[in-house]
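Q: missing the sequence, but the structure's below:
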């Protein structure tokens, strides 16, 4: 197959300026979208997906990327007012996560901006954009969506202001909030608007939220049960009530037939309609098959590359959703726990499109999804899934109703590698290795696990395979909703065996988190010792950052686990967090003396000996020679007080 040069016209992108609107001969615009990201016309970016979907429905759509909120607001005025509504999103990330580190330090870059420049969007971008639009155009409806809005739809803890904030609807003054992946509710909204129904009357569309006066009755819907949450004011005065609320929010977000949630805040009631069922393969294909250019808008040609685009431009997303339910992760809260998978035909069509890009060298950077190996997975009996309230299908054990057969993925991997112009398709998404050791699986499933592992490791690793054990302590892993570290040992043994048999020089790159709720300093010391024994010098690590709508964030703020209501330790102070984090880098000289001092304070000389070679501890041995007999006598008490290394 011969590659062809892309010859795009400006009209191939959605318009971003009055001049581009004029080129199209439009005298008005139906929907204007405001986004905190640069405009990249690609299915990995929400504003592009929404814009293309509305365009396919026959609407005239324009996008205003990264509007300037600090000048005379000309970016908010330049396209006038739309016929239907303004759409607002902070972008592909929560704007506060985008701006600040886990230590609340301002980041110096922004991956969703040309040349990685920082400062192109405000803090709490959703609220800022909505308030400006409501001030300028008070009579034009504003619809709010995206991950920032989705995860802040009820009372939530905001780490950056260190306080509980009410639903983002209260601060933003938006008329309607679309949470989760927006295609299904937006199509219904447009269908009803075109029938003449005003937006203020759209109160029974699934997967939307809105505000009504507290004294007003709820809109009628015979199919929905109502579940009132503790009010925002009750959450402010009682952390346990805030924790209890979260369990309801998480369970109803992941149910096939969920309840409608209500929460009073001040003089108003926040109403959150239940979500749509998972998208069908046909619906998801329709979204991914829209006529994207797959490129940044030409306005950025002279402004430098956009790091987020460079990272994904040769990757393919095969599915949405994640049933892992990790305590620190927001994927299932936004995309849902049920997997929506594309067809093989749609995926191969996108692979072929990528292979025709002028700078494509034959290597796909990722063939995956939120988790690499959940494609096509669902319950064996969907009626059981429809009644299920479990937040995770694989923790504390793999559900016996979950079909963990990996055959569809293995076939697809092979099909992609056989496409013209594809030299290799790598798996860059994280692999859930615990599913490959499902003891309750059928013989057919177990065989598919072995075949998948062989195919993955032999043909789809770019030298380094990402996996995320996250911790080594079973106690912490239980809170994280992650499997025992013993399974990581098992996976690494299989990884090494396959590499050795094929004479491949490949590495596993494990991800770990420090300062997670439940993690004590000795847990991190144990992590250092265990990974030291496995010859890992950790690179891919992060300090826990509380983000709205996760179990871990609820624990961080309240000190209470929302499911057990038990008090749970969480490192909160800067000093505690730094002490935990340094154990991840035991091999760096700048941390070694600090680590030794901390381990001495715990009288864990065994750990010092394990982490640092004998030659580094000669003076150590001399200084403790006189206390040797006392140390031996006290040794049993350490075992009861602190968990030992494995």
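A: Perfect, thanks for sending it. Please read these numbers as outputs of a predicted model, since none were measured by experiment. Residues are numbered from 1 along each chain as shown.
Q: From here on, just use CA atoms for contacts and neighbour counts.
A: Will do.
Q: and residue 97, what helix or strand is that in?
A: Taking DSSP states H and E as the definition, residue 97 sits inside helix 95-99.
Q: Other residues contacting that helix?
A: For helix 95-99, contacts defined as CA atoms under 8 Å, 6 or more residues apart in numbering pick out 106-107, 110, 118, 121-125, 148, 160, 547.
Q: which residues in the stretch 501-646 of the chain form strands?
A: Ranges of strands within the stretch 501-646 of the chain are 507-514, 541-543, based on DSSP state E, counting those that start in this stretch.
Q: just checking, residue 151 touches residue 549?
A: Yes: contact criterion CA atoms under 8 Å: residue 151 and residue 549 qualify, at 5.6 Å.
Q: Need the overlap of contacts for those two.
A: With CA under 8 Å, 6+ apart, residue 151 and residue 549 have common neighbours 330, 333.
Q: Out of the two, name the residue with the larger neighbour count.
A: When neighbours are counted by other CA atoms under 10 Å, residue 151 and residue 549 differ, and residue 549 comes out ahead with 26 against 23.
Q: any idea how far the more buried one lies from residue 94?
A: 12 Å (CA to CA, to the nearest Å).
Q: contacting residues around residue 167?
A: Per CA under 8 Å, 6+ apart, neighbours of residue 167: 152-156, 270.
Q: again, only using 10 Å
A: The neighbourhood of residue 167, defined by CA atoms under 10 Å, 6 or more residues apart in numbering, consists of 149-156, 209-211, 232, 263-265, 269-270.
Q: this is the comparison structure:
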């Protein structure tokens, strides 16, 4: 049974007043990959009544009165994606489709959805607590560079005028908040819960906090912004983080409490065992594209110690990997075989990184991850414990379940981690034999070591070693299969020479990517910090950043140098870089003889 989405549903359940109204910018999909559904089901499990206000009309506050006045709070999120990323491409052009909306229709949520929804909820019921969360709030919990405004914005807690912000994966935090509110504690006194950010004018309740540079400083001084970023980065681990405080002058302070403790395997299993319908609500008559890949996929873990510079997972889920038990995933796979739409194919068994199933070392499980170094970059840590045994056992067990034809791995393999396993050849052989179908998608992101160091990715040599190992194992099993690499253009640190190096590599291997992802500066990543400040925040050394539309276009065009529409840009790039000897080599079709 779905969670209520209208007054009629409440009446069917004999609910006179709902405890929480969950507001989301997505259509309501009752699946464990959708944060609104997870929080709703967790609250329901603990005895609280919940209603889902999905994609409300936001030009007035009437829709926010649909369920009447919630007894405890409005819980507000933008959906599974930041609303600005959802709406705009990296070139800041309006997207044509919304994968999280029925029929892909745009316009069902506003720009800066969390702020707008919070305002409308407050208009509807001035005395009901407003609690914000989800990815948009989580990554904007402190001052942050905003690509769309091209400036540093304040904490979204202040801009939304919400009472409390929950960041990260909030299953534990939301229950503590619910129990506190239910016991009669005013929301303004909820300053003690892990995984929350609150505002105050009195720091007497903050113990052992670290003062960040003030908002005035970070919004006017890029060096101070970089310093603030490093302090924040060093306080993302649940075991070692301290409260961090940001001064907003007359508006008081924003305080981030340490992250919620990571879930145990049993706790993560319990969440995936909640009674999700694994479908969009039947009110939607057209397809919701976002459910397609996850409906028959199995989430095996959360958190990631890969720490790619352009990825926000460190700030949102943290570096401590939390994995599910094999029995839990086998149970989910077995249940899938009874679904009317299941065709025998499980699209993925993975998470942020498929082949991370536990923390990087024993220390991380009890004392946290190191805040002064990364587990895999620039080289794998000597204390890294690499073991794929449990993951491979899970894959073997699932693929033997009656009714399952194939189990794919699509969420990405961290190949430098795999290569460090003493059994890497055998593991890759098994993956090639059973878990891909012609192509393996991986993300080297670039080929220039200069760019890769800013990305936090392994060197070109490591990638090429993996490619050779992949080819060797396919030869052994007699299969003709290919690696499909993802590459990114214009990442901070990538020069025109680096882009040319990548183009030459693509020419060498006779591969042109169908799609190229321009670097997208999303809130709270290391790469975005470098993009804004044009410096390495750890060393303060200057970093080249392609910011003009022309240079970004040239770097992108070099990755697809053989396309006719790119000839002029490739020619201009080669001339600008002083590499005119490459014109006939890369684009002879038009420029031969010039």
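A: Here it is on my side, so go on. Just so it is clear, the structure is predicted and the values come from calculations on it, not from any experiment.
Q: returning to that earlier point: corresponding residues in the second structure for the helix holding residue 97 of the first structure?
A: Taken onto the second structure by TM-score structural alignment, helix 95-99 of the first structure occupies residues 83-87 there.
Q: Okay, strands next: where are they in the stretch 151-300 of the second structure?
A: Going by DSSP E, counting those that start in this stretch, the stretch 151-300 of the second structure shows strands at 151-153, 164-166, 196-200, 210-211, 244-247, 253-256, 279-280, 297-299.
Q: closest one to residue 398 of the second structure among those?
A: Residue 398 of the second structure lies closest to strand 297-299 among the strands of the stretch 151-300 of the second structure, at 10.4 Å (CA to CA).
Q: okay, and the next helix or strand after that closest one goes to which residues in the first structure?
A: Once the chain leaves strand 297-299 of the second structure, the next helix or strand it forms, by DSSP H and E, is strand 301-302. On the basis of TM-score structural alignment, strand 301-302 of the second structure is assigned to residues 319-320 in the first structure.
Q: returning to that earlier point: may I see the strands of the stretch 501-646 of the first structure arranged in JSON lines, with mean neighbour count as well?
A: JSON lines is the format used below for the strands of the stretch 501-646 of the first structure (neighbours: other CA atoms under 10 Å):
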{"stretch": "strand 507-514", "mean neighbour count": "20"}
{"stretch": "strand 541-543", "mean neighbour count": "17"}
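Q: got a markdown table for the ones you listed, with distance to residue 137 of the first structure too?
A: Output for the strands of the stretch 501-646 of the first structure, formatted as a markdown table (distance: least, CA to CA, whole Å):
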| stretch | distance to residue 137 of the first structure |
| --- | --- |
| strand 507-514 | 45 |
| strand 541-543 | 42 |
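Q: right, so of those, which gets closest to residue 24 of the first structure?
A: Closest among the strands of the stretch 501-646 of the first structure, using CA to CA: strand 541-543, at 46.8 Å.
Q: To what extent does that closest one diverge from the second structure after superposition?
A: Superposed on the second structure, strand 541-543 of the first structure shows a mean distance of 0.9 Å to its aligned residues (mean CA distance after the TM-score superposition for the first structure).
Q: Which of the contacts of helix 95-99 of the first structure sits closest to residue 533 of the first structure?
A: For the contacts of helix 95-99 of the first structure, the nearest to residue 533 of the first structure is residue 547 (32.7 Å; CA to CA).
Q: check contacts around residue 493 of the first structure.
A: 487, 499.
Q: Okay, and it sits in which element?
A: Counting by DSSP H and E, residue 493 of the first structure is found in helix 485-501.
Q: what span of the second structure lines up against that helix?
A: Going by TM-score structural alignment, helix 485-501 of the first structure lines up with residues 460-476 of the second structure.
Q: What's the average distance for that stretch when superposed on the first structure?
A: With mean CA distance after the TM-score superposition for the first structure, stretch 460-476 of the second structure averages 1.5 Å from its match.
Q: Show me what residue 190 of the second structure lines up with in the first structure.
A: Using TM-score structural alignment, residue 190 of the second structure lines up with residue 202 in the first structure.
Q: ok so, going back, sort out which of the contacts of helix 95-99 of the first structure are buried, if you could.
A: By neighbour count, with 16 or more other CA atoms under 10 Å, these hold 110, 118, 121-125, 148, 160, 547 as buried.
Q: Flag every buried residue along stretch 585-594 of the second structure.
A: Within stretch 585-594 of the second structure, judged by 16+ other CA under 10 Å, the buried ones are 586-587.
Q: Kindly apply the preceding question to stretch 403-412 of the second structure instead.
A: Buried, per 16+ other CA under 10 Å, within stretch 403-412 of the second structure: 403-404, 406-412.
Q: Out of the residues you listed, which is nearest to residue 45 of the second structure?
A: residue 411 (29.4 Å).
Q: and that closest one, how far is that from residue 141 of the second structure?
A: In terms of CA to CA, residue 411 of the second structure sits 27 Å off from residue 141 of the second structure.
Q: same deal with residue 87 of the second structure?
A: Counting by CA to CA - residue 87 of the second structure and residue 141 of the second structure are separated by 20 Å.
Q: Which one's more surrounded, these two?
A: Neighbour totals were compared for residue 87 of the second structure and residue 141, and residue 141 leads with 27 against 21 (other CA under 10 Å).
Q: which residue lines up with residue 442 of the second structure in the first structure?
A: By TM-score structural alignment, residue 442 of the second structure lines up with residue 467.
Q: right, I mislabeled it, should have said residue 360 of the second structure
A: Using TM-score structural alignment, residue 360 of the second structure lines up with residue 378 in the first structure.
Q: How many residues are close by residue 365 of the second structure?
A: 16.
Q: show me the contacts for residue 12 of the first structure.
A: 41, 291-293, 297.
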